[in-house]
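Colleague: turn this into a model:
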Amino acid sequence: MTGAAFDTAAALDRLHAEIQLAHDQGFAVLRVLLDLRWVNSSTAMLDAWREYETRVNGLFAAGDLIGCCVYDERNFTRRDWRLLHSAHTTTLRPDTDSAASRLRVRWNGEPPALRLHGETDLGNRAALHQLLAVTARACGPLTIDATGLQFVDVAALRELLGLAAARTAPTTILCRPLLARHLRLLGAAGIATLSVAVALPANSAPPA
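Modeller: Have a look, this model is predicted:
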């Protein structure tokens, strides 16, 4: 991130090539650990790096890439840390080992389906936006399994509705009853290609 300008597209292409190389060598998953404790709010091209961190989420959903970025929160202004934090699906606090935000995603290509598990809020909003933007390009009917979400803020609900509205093919959102109610209150019925279906997580039994 010093010297020549950071090229987000080229960096994503390189990472995609490394994933393919890992597959060619017989590995199912590429694991990447980045020590980024030297990055701070005064680092040149921080905006370009943050864009890369956001867009790389499109590669994680397939399940063949696992990444861990190690930052030092003390190196950033509050605004810069919030924006960088938002580009990651999950952020862990080193002092307590607890999650400031936690979202897991999994993409299945045939038939197209995206599974969401955990929490969606301000802490991972940029990551979720990128994941849904990539998902919206899927051809044919799409299923979003949101039954594993324990918390969803209004912005994330609007992102889900926006994905469905942007597609011409049918979209089905599987979710718990309360989430289904909130989606309908926000106008789900006005999206002709969207179906909201109440369901429980696959590993959950109906309440007694």
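Colleague: only C-alpha atoms from now on, for both contacts and neighbour counts.
Modeller: Fine.
Colleague: run the chain-centre distance for the helix ranked longest in the chain.
Modeller: In the chain, assigned by DSSP state H, the helix with the most residues is helix 8-24. Counting by CA atoms, centre = their mean, to the nearest Å, helix 8-24 is centred 19 Å from the centre of its parent chain.
Colleague: do stretch 190-208 as well
Modeller: On CA atoms, centre = their mean, the centre of stretch 190-208 falls 20 Å from that of its chain.
Colleague: go on, stretch 170-183?
Modeller: The answer for stretch 170-183 is 18 Å, by CA atoms, centre = their mean.
Colleague: buried residues, that stretch. List them.
Modeller: 170-176, 179-180, 183 (16 or more other CA atoms under 10 Å).
Colleague: give me the nearest residue to residue 147, chain neighbours excluded.
Modeller: Leaving out its chain neighbours, the residue that sits closest to residue 147 by CA to CA, 6 or more residues apart in numbering is residue 175, at 4.3 Å.
Colleague: now do residue 84
Modeller: Residue 84 sits nearest to residue 50 (CA to CA, 6+ apart), 6.0 Å away.
Colleague: this one next, for a side-by-side:
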Amino acid sequence: MEGQHARDADPARPAADVRTLPVQRFRPGQHGFASYGSEHPQWDVVHAFVRQGLAYGEKVLVLLHPRVSVGELLSLLDGHGPPVSDAWQRGQVVLSSMRALIAPHRRFTAARQWARLREESARARAEGWTALRAYIDMAWVEDLGADVESVMRRERSSQHLFDSGTYSEICAYDDRAFTDELLAEMHRAHPVNLLGSVGSLHAVRETGADGPQLRLTGEADIATRAELTRALRTALAGTAPGHGEPGSPASGRELRLDLRALHFLGAACAADVLRACAAAPGDATVRCTGVQERILRHLGAGSLRSLTLVVEEGTAC
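Modeller: Modelled structure (predicted):
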């Protein structure tokens, strides 16, 4: 599998893969991995995570280092969009820390943490919120002097917290504080991995049941258009007659694109997708959502006889 991604290319970061989503597509009941650092501050992701929770009617628990104050958090969040002070005042957004969550205990155990998160989830629903979502900065590991191995075991065996669909969690790792090996292991252990920054685009070539396809994740807009066109050119090159493994058809292989994990698809980028489909030597199939289908048809998708649009609602815009 070959991957390329725009504005998310720090070699120290675990590579994005087919489980990767933009934070705006994070859903109730999911357990996600995120990493941040000097090149990718966490606040745009935190802000989008909080905003999404408010829109869903969820209670949002933000667990940061104890040194982060309420005023500092609200200032950082408000700096990325409309104020969240009202949500704070009505108790829909709560700042805490792992130290406070497990108090009066001082030692971390997975069972202790799980019990407290279940209590907070039940409390959120009792208060009238649809679910609880938590953003957990893993700086607490150092703050509490927790054993890294026990934390890793917790991450691998937490699925029971999410089975009801009323609790979701992002575990955010500072890539300056954890080893590359641990980051890679945690990347593998989480069912969902988040793009490192809001507004980025990730393109990955994968092999599915129907053959190779190009999967796009994130935002396809003017800022990421150059990366999109490069990815489309590469995908087109793979459809050339006789390209690839022995037995490739002389007429060219089918071009398959998956747009469902895009949070945003701009008109110019949608037009680029259609141009790539028109240039394909064989048929083209684009998996998309209803919104994306309307954009593509408005731009003339119906005039391409070789193009099939497969509409599947899911994780995309």
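Colleague: sorry, back to before: what range does the helix or strand in which the residue nearest to residue 84 of the first structure is found cover in the second structure?
Modeller: Per DSSP states H and E, residue 50 of the first structure falls inside helix 46-55. Across the second structure, nothing matches helix 46-55 of the first structure (TM-score structural alignment).
Colleague: and stretch 149-158 of the first structure, by the same measure?
Modeller: Under TM-score structural alignment, the match for stretch 149-158 of the first structure in the second structure covers residues 262-271.
Colleague: can you check stretch 168-177 of the first structure too?
Modeller: Mapping stretch 168-177 of the first structure onto the second structure (TM-score structural alignment) gives residues 281-290.
Colleague: and the contacts of that stretch?
Modeller: Residues outside stretch 281-290 of the second structure that contact it (CA atoms under 8 Å, 6 or more residues apart in numbering): 239-241, 251-260, 277, 306-314, 316-317.
Colleague: what's the ChimeraX syntax to select whichever of those residues are buried?
Modeller: Applying 16+ other CA under 10 Å to the contacts of stretch 281-290 of the second structure leaves a buried subset, and the ChimeraX line that selects it is:
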select :239,240,252,253,254,255,256,257,258,259,260,277,306,307,308,309,316,317
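Colleague: so whichever strand or helix holds residue 117 of the second structure matches what in the first structure?
Modeller: Using DSSP H and E, residue 117 of the second structure sits within helix 110-126. Mapped onto the first structure using TM-score structural alignment, helix 110-126 of the second structure covers no residues at all.
Colleague: list the buried ones in that helix?
Modeller: Applying a neighbour-count criterion of 16+ other CA under 10 Å, one finds 114, 117, 120-122, 124 buried in helix 110-126 of the second structure.
Colleague: can I get these in a markdown table with distance to residue 59 of the second structure?
Modeller: Shown next, in a markdown table, are the buried residues of helix 110-126 of the second structure (distance: CA to CA, whole Å):
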| residue | distance to residue 59 of the second structure |
| --- | --- |
| 114 | 17 |
| 117 | 13 |
| 120 | 10 |
| 121 | 9 |
| 122 | 11 |
| 124 | 6 |
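Colleague: closest to residue 156 of the second structure out of these?
Modeller: Checking the buried residues of helix 110-126 of the second structure against residue 156 of the second structure with CA to CA, the nearest one is residue 114 at 13.0 Å.
Colleague: can you pull out the strands in the first structure?
Modeller: Here the first structure has its strands, by DSSP state E, at 30-35, 65-70, 91-92, 99-101, 103-108, 113-120, 142-152, 171-175, 194-198.
Colleague: now distance to residue 129 of the first structure too, for these, in CSV please.
Modeller: Supplementary listing: the strands of the first structure in CSV, determined by distance: least, CA to CA, whole Å:
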stretch, distance to residue 129 of the first structure
strand 30-35, 22
strand 65-70, 19
strand 91-92, 16
strand 99-101, 15
strand 103-108, 12
strand 113-120, 10
strand 142-152, 13
strand 171-175, 16
strand 194-198, 18
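Colleague: related to what we said a few turns ago, the second structure: matching residues for the longest helix of the first structure?
Modeller: Under TM-score structural alignment, there's no match for helix 8-24 of the first structure.
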